[in-house]
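Colleague: The sequence isn't on hand, but the structure is:
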């Protein structure tokens, strides 16, 4: 079975349709420790080698700006300087950095701390930061010490002056939202340059605008955990209207899902994407800020669809931390289109929110 998701409305920002002589051109590069790819519909003149080179440079510079401001790996980034700043100091932030930090704190507040941009010390401790992979799980005292360096609520923002308050010892990590912002940042660049039809991807996070020259939308297949794609599923509905699709335990497959990314972004958080194995035990790279430990392994992945990739990126992480029960309930209450994939024996179980199902055909 193949499930098809169609946006409920046409995005006015993605009109008019491509010109008659337009054709898709693929550009790509490296950023944020991963890769980027942009498929953009260009006129014959814009597709000439010199014009393509200029466009590639503009895209790369746009993503380099995000890295220079928000990288935890670069000691000279604006983020690293904020993390190293003395206690009790205000710091003027560049507009992109301020925008991402402001949104990250909003998600932290709304999710009850399931998303926390100050989780950096715990990310490092569990081997997913600049310090490199761990060889043994950290001892409890070390986890508690890292948790004492958390505190998203202690960061204050001044919108009038675009400043952030460093209370002292707080280490911000925006890796759970920066890639999504990078995608949105590139979309804004393309629109400023007059390119309204494109599919942009950074490290697996995607957003599509407009359409292909033939009028088709940008079709994207949703990511599924390894060995979890392709077979039919049985569907049941719970009391909250959430649909549970259980892949056959014998085949361990999930339905194939295609999304028309017209005015939509998609982000997936999954423990199969990045993890470490220590003595046969798998530790997810997603850390629960509320416990200081990696999230449990039953919830294999969460996918969120939203018009903005920054939003989808952050919410996929927050819902992963909330888990297989609280995550779908919270997503349903907030009208989010989300898919949860849960390990169940030798098979898989999907939990699909009403907003996700509303797009299904």
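Modeller: Happy to help now that I have it. Treat the numbers as computed from the prediction; the structure is a model and nothing was measured. Numbering: from 1, shown residues only.
Colleague: drop to CA atoms for contacts and neighbour counts, all remaining ones
Modeller: Fine.
Colleague: what ranges do the strands span in the stretch 251-361 of the chain?
Modeller: Counting by DSSP state E, counting those that start in this stretch, the stretch 251-361 of the chain has strands at residues 256-260, 264-270, 275-278, 281-284, 287-288, 293-294, 299-306, 337-344, 347-352.
Colleague: Contacts for stretch 202-209, please.
Modeller: Stretch 202-209 is contacted by residues 14, 31, 34-37, 179-180, 182-184, 196-201, 218, 261-268, 307-309, 313 when judged by C-alpha atoms under 8 Å, 6 or more residues apart in numbering.
Colleague: please redo it, this time with the cut-off set to 6 Å
Modeller: Residues from elsewhere that reach stretch 202-209 (C-alpha atoms under 6 Å, 6 or more residues apart in numbering): 14, 34-36, 197-200, 261-267.
Colleague: How far does that stretch sit from its chain's centre?
Modeller: Centroid separation for stretch 202-209 versus its chain: 9 Å, with C-alpha atoms, centre = their mean, to the nearest Å.
Colleague: Pull out the buried residues from that stretch.
Modeller: By 16 or more other C-alpha atoms under 10 Å, the buried positions in stretch 202-209 come out as 202-209.
Colleague: just so I have it, where are all the helices in this structure?
Modeller: For the chain, the helices defined by DSSP state H cover 49-70, 78-83, 95-110, 120-125, 140-147, 178-192, 309-333, 354-358.
Colleague: Find the centremost residue of this protein, please.
Modeller: Central residue of the chain (C-alpha atoms, centre = their mean): residue 313, 2.2 Å from the mean position.
Colleague: got the contact list for that one?
Modeller: Neighbouring residues of residue 313 by C-alpha under 6 Å, 6+ apart: 177, 180, 267.
Colleague: one more time with 10 Å
Modeller: For residue 313, the contact set (C-alpha atoms under 10 Å, 6 or more residues apart in numbering) comprises 175-181, 205-206, 265-269, 303-306.
Colleague: Any idea how many residues pack against the residue lying closest to residue 213 once chain neighbours are set aside?
Modeller: Residue nearest to residue 213 in three dimensions, not counting chain neighbours: residue 18, with 5.5 Å by C-alpha to C-alpha, 6 or more residues apart in numbering. Residue 18: 21 surrounding residues under other C-alpha atoms under 10 Å.
Colleague: adding another structure so you can compare the two:
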């Protein structure tokens, strides 16, 4: 079991109950578990959550042709776009991760993803030579980006985590500090249950029969995100697994045998982005990077028909 280094706050008052909401968004599912007073009107809360997700989609969906991101991808060279706060926060984090990882994470890899058949269908637009994240004219002062021409953003490896953070922040703002927020398997927990227990969640195994010990995490002021090749992949003409995770530095799917990387962080957005970067790096380089940068990460590598599990020092520090 993994537990936070610091437990703060008091359990909710007795008499409050566990309540749940769930739905679909961003091509996946979402859910909320919360401790709230009785009676608690869930209809307005559900509507507020749906409005939040609609805003994320309107800003950053690469599947929605009317989104701000899609319009930027089609924009003429030299077009500069001032971003709304959520989009700007995601772009700033994405570019920090891109720079730190030397491009293992690249928010401008949309053309590559599309070329390998994992993004939305091609729209007939001829993308220019792949320039990469450094060509994106990001101005941190004005919170704006410039289209150099033919560059295609794809924030699917970090926007889902951002949505989890916004969902958790919304619940806290509405006076519901004891909650577990989830979008597509990425989770963030806060507060405690009435019995003083945190929100316990299990690390997802890459297969039902995976030969790894169960691992449980107390999500108390923490988030967890996992990148892996066991959910979305296809087989090539020779029957070999082709991961949906693209290495932007090589321009092709990863093929180093790393099955998954899970990152524990205070922010689901950062956990989401870092897990993708480490997944692209592979076991040895990823573990070395996580160690050097203090990232709490768990790696599962395929080996001899089974899996080898490795923890970064920051994750080992959470072992109880």
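Modeller: On my side now, so go ahead. None of these values were measured; they are calculated from a predicted model.
Colleague: TM-score for the pair, please.
Modeller: The TM-score (TM-score structural alignment, normalised by the length of the second structure) is 0.95; 316 aligned residues with a C-alpha RMSD of 1.5 Å.
Colleague: picking that back up, okay, the strands of the stretch 251-361 of the first structure, which one's buried deepest?
Modeller: Among these, the stretch with the highest mean neighbour count (mean count of other C-alpha atoms under 10 Å) is strand 264-270, at a mean of 27.
Colleague: Give the aligned equivalent of residue 245 of the first structure in the second structure.
Modeller: Under the alignment (TM-score structural alignment), residue 245 of the first structure pairs with nothing in the second structure.
Colleague: these two touch, right, residue 245 of the first structure and residue 344?
Modeller: No - judged on C-alpha atoms under 10 Å, residue 245 of the first structure makes no contact with residue 344 at a distance of 11.5 Å.
Colleague: got a list of what residue 26 of the second structure touches?
Modeller: The contact partners of residue 26 of the second structure, taken as C-alpha under 10 Å, 6+ apart, are 53-54, 56-57, 61, 63-64, 156, 159-160, 163, 183-184.
Colleague: circling back: using a markdown table, lay out the strands of the stretch 251-361 of the first structure together with distance to residue 359 of the first structure.
Modeller: A markdown table is the format used below for the strands of the stretch 251-361 of the first structure (distance: least, C-alpha to C-alpha, whole Å):
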| stretch | distance to residue 359 of the first structure |
| --- | --- |
| strand 256-260 | 9 |
| strand 264-270 | 12 |
| strand 275-278 | 32 |
| strand 281-284 | 30 |
| strand 287-288 | 30 |
| strand 293-294 | 32 |
| strand 299-306 | 10 |
| strand 337-344 | 9 |
| strand 347-352 | 11 |
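Colleague: Out of those strands, the one nearest residue 146 of the first structure is which?
Modeller: strand 293-294 (10.8 Å; C-alpha to C-alpha).
Colleague: residue contacts, residue 307 of the first structure?
Modeller: Contacts for residue 307 of the first structure (C-alpha under 10 Å, 6+ apart) come out as 7, 11, 184, 207-209, 261-266.
Colleague: Using a markdown table, lay out those together with distance to residue 356 of the first structure.
Modeller: What follows is these, written out as a markdown table (distance: C-alpha to C-alpha, whole Å):
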| residue | distance to residue 356 of the first structure |
| --- | --- |
| 7 | 10 |
| 11 | 18 |
| 184 | 21 |
| 207 | 16 |
| 208 | 17 |
| 209 | 19 |
| 261 | 13 |
| 262 | 15 |
| 263 | 15 |
| 264 | 12 |
| 265 | 13 |
| 266 | 12 |
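Colleague: Name the nearest of those residues relative to residue 79 of the first structure.
Modeller: Of all the contacts of residue 307 of the first structure, residue 79 of the first structure sits closest to residue 184, with 19.5 Å by C-alpha to C-alpha.
Colleague: That closest one and residue 306 touch, don't they?
Modeller: No - distance between residue 184 of the first structure and residue 306: 11.6 Å, which falls outside the contact criterion (C-alpha under 10 Å).
Colleague: Name the residues contacting each of the two.
Modeller: With C-alpha under 10 Å, 6+ apart as the test, residue 184 of the first structure and residue 306 both reach 207, 265.
Colleague: Buried residues, stretch 186-205 of the first structure. List them.
Modeller: When burial is assessed from 16+ other C-alpha under 10 Å, stretch 186-205 of the first structure yields the following buried residues: 186-187, 190, 195-205.
Colleague: which ones are touching residue 36 of the first structure?
Modeller: Residues near residue 36 of the first structure by C-alpha under 10 Å, 6+ apart: 27-30, 59-60, 63, 179, 182-183, 200-206.
Colleague: hang on, the earlier thing: so which of the buried residues of stretch 186-205 of the first structure are in strands?
Modeller: In strands, defined here by DSSP state E, the members of these are 198-202, 205.
Colleague: Those into a markdown table, with extra columns for distance to residue 233 of the first structure?
Modeller: A markdown table is the format used below for these (distance: C-alpha to C-alpha, whole Å):
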| residue | distance to residue 233 of the first structure |
| --- | --- |
| 198 | 33 |
| 199 | 30 |
| 200 | 31 |
| 201 | 29 |
| 202 | 31 |
| 205 | 26 |
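Colleague: quick one: which of the residues you listed is nearest to residue 91 of the first structure?
Modeller: When those are ranked by distance to residue 91 of the first structure (C-alpha to C-alpha), residue 202 comes first, at 28.5 Å.
Colleague: any idea how far residue 318 of the second structure is from the aligned partner of that closest one in the second structure?
Modeller: When the second structure is aligned by TM-score structural alignment, the residue opposite residue 202 of the first structure is residue 183. Between residue 183 of the second structure and residue 318 of the second structure the distance, using C-alpha to C-alpha, to the nearest Å, works out to 24 Å.
Colleague: how far away is the residue nearest to residue 128 of the second structure when sequence neighbours are not counted from residue 46 of the second structure?
Modeller: Nearest residue to residue 128 of the second structure, sequence neighbours excluded (C-alpha to C-alpha, 6+ apart): residue 150, at 5.0 Å. Look at residue 150 of the second structure and residue 46 of the second structure: by C-alpha to C-alpha, they are 38 Å apart.
Colleague: So for these two, which sits in the more crowded spot?
Modeller: residue 150 (20 against 15).
Colleague: who's in contact with the more buried one?
Modeller: Per C-alpha under 10 Å, 6+ apart, neighbours of residue 150 of the second structure: 72-77, 111, 125-131.
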